[in-house]
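# Provided below are the primary sequence and the corresponding predicted coordinates.
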Amino acid sequence: MRRRSDSGFPSHKTQQHGKVGKRDSLFYSDLSGGGAIAKASEWYSKNVRKGRGSVAFNDIVNKKWYEAQGMELGRQSPAKVDQFQKRLSQAFAEASKGTVYFFTKEENEGTCMPDTQAWRGWEFPALTRNRDVKEIIQVDPRQAIDKGHVIWTPADGPSYNAPRG
């Protein structure tokens, strides 16, 4: 596997897949149970009528490549798989452009979540250092009336912690 020296993950894989940066990026955290991507995608399609289309974690790289990496790393240890997924999430954030959507429970504050989670430790810090990101909007997709609110713009500056990847 080819590696970048700064993050340890080949972010060129996200760009080669051709969806990240051309579509609005959807990130998520702390949505109980399965189906977070489906909930986020459904909210986006109902509420962002003039958007560029969306891309989420499940569609940022070639699925066969992703599964092969996961299988190989899984043979080594579950921690390696977790590290790979967090670095992949960071690469997703580094390649995102324009408006980014963050889906989580209404009671969560997207800028203050634990930095051991992919969002706060890898994704959010990378997004806030990405010059192509114009705003981050937080949404609870479980709430039909939630239209989202801006939690970050470039005027806020980068997060206090650098990406952990």
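Arrived safely.
# okay, CA-based contacts and neighbour counts for the rest of this
Will do.
# and the longest helix for the protein?
helix 78-95 (DSSP state H).
# for that helix, buried residues please.
Residues of helix 78-95 classed as buried: 81, 83-95 (neighbour count, 16 or more other Cα atoms under 10 Å).
# need those in JSON lines with distance to E42, can you?
Below are those laid out as JSON lines (distance: Cα to Cα, whole Å):
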{"residue": "V81", "distance to E42": "28"}
{"residue": "Q83", "distance to E42": "28"}
{"residue": "F84", "distance to E42": "27"}
{"residue": "Q85", "distance to E42": "23"}
{"residue": "K86", "distance to E42": "24"}
{"residue": "R87", "distance to E42": "26"}
{"residue": "L88", "distance to E42": "23"}
{"residue": "S89", "distance to E42": "21"}
{"residue": "Q90", "distance to E42": "23"}
{"residue": "A91", "distance to E42": "24"}
{"residue": "F92", "distance to E42": "20"}
{"residue": "A93", "distance to E42": "21"}
{"residue": "E94", "distance to E42": "24"}
{"residue": "A95", "distance to E42": "23"}
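# below is structure B, check it against A:
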Amino acid sequence: MPILIALSQILPNLREINLSNIRTDLDGLQHFSINCPQFEKLTWNNITIITGHFFKFSLDGSNMMQAKNLKEIIMDDSDFKYHEWKDDEMSIIDDTRYSRFLFCQCSKALERVSIRNMKWDSEVAPQDALIKFVRNVPTLRWFRSDLTIENMNILHLERPEIVLLN
């Protein structure tokens, strides 16, 4: 049994975990979202390569969709799994038919998110996807990303209660 799965079972009251620079897989992370109902904070910077490929966190947050109390995600310098056939709509901000956005599967309680230097399969994350995320998470209070100054100014007018950093 992988260590993260075992930890999720013996530490059901775990509130936060830091997996930065650790080689792991997503099964263990999914078990934390299921077995630890009080789980609030995930820090996982610098996701590393294992056997020639990335174990990537899904852009929609489906790896953590059972984490109903997740308030904080810190995932700087990380590369996320991008599926063109379903993730393109995360950058469409002018059409309400496209409701998917970054971390939409685990965003109900999110207050703080840092995704500075975020990549989508080694490509720079689109500005429209970052904007759409800020607009669609009403609980968000702090966001650090690669938003341009211009886009941060626009969002600050729409959501002045959010601290926006890059």
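Right, received. Where do you want to start? Small disclaimer: the values here were computed from a predicted structure and weren't measured.
# please state their TM-score.
Comparing the two superposed chains by TM-score structural alignment, normalised by the length of the first structure, the resulting TM-score equals 0.32, with 94 aligned residues with a Cα RMSD of 5.4 Å.
# still on that earlier bit, helices or strands up against the longest helix of the first structure?
Here helix 78-95 of the first structure touches helix 12-17, helix 63-76, helix 124-128, going by 3 or more Cα pairs under 8 Å, 6 or more residues apart in numbering; DSSP states H and E.
# ok so, going back, what is the nearest of the buried residues of helix 78-95 of the first structure to E72 of the first structure?
V81 (8.8 Å; Cα to Cα).
# and the next helix or strand past whichever strand or helix holds I137 of the first structure?
According to DSSP states H and E, I137 of the first structure maps onto strand 133-139. Later in the chain than strand 133-139 of the first structure, the nearest helix or strand by DSSP H and E is strand 149-152.
# what comes up buried for that following strand?
Here strand 149-152 of the first structure shows 151-152 as buried, counting by 16+ other Cα under 10 Å.
# packing partners for it?
strand 133-139.
# contacting residues for I3 of the second structure?
Shown in contact with I3 of the second structure (Cα atoms under 8 Å, 6 or more residues apart in numbering): G28.
# against Q9 of the second structure, how distant is it?
10 Å (Cα to Cα, to the nearest Å).
# same thing with E150 of the second structure?
In terms of Cα to Cα, E150 of the second structure sits 45 Å off from Q9 of the second structure.
# compare these two (neighbour count), which wins?
Using other Cα atoms under 10 Å as the criterion, E150 of the second structure and Q9 rank with Q9 on top: 16 against 9.
# just the element for that one, please.
helix 3-10.
# show the subsequent helix or strand relative to that helix.
Per DSSP H and E, the helix or strand that comes after helix 3-10 of the second structure is strand 16-18.
# next structured bit after that next one?
Downstream of strand 16-18 of the second structure (by DSSP H and E), the next one is helix 26-35.
# and that next one with helix 3-10, angle?
10 degrees (axes from the mean of the first three to the mean of the last three Cα atoms, to 10 degrees).
# which parts of helix 26-35 of the second structure are buried?
Under 16+ other Cα under 10 Å, the buried positions of helix 26-35 of the second structure are 26, 28-35.
# remind me what that helix packs against, helices and strands.
helix 3-10.
# quick revisit: in the strand holding I137 of the first structure, what's buried?
Buried, per 16+ other Cα under 10 Å, within strand 133-139 of the first structure: 133-139.
# elements contacting that strand?
Using 3+ Cα pairs under 8 Å, 6+ apart: strand 133-139 of the first structure touches strand 98-103, strand 149-152.
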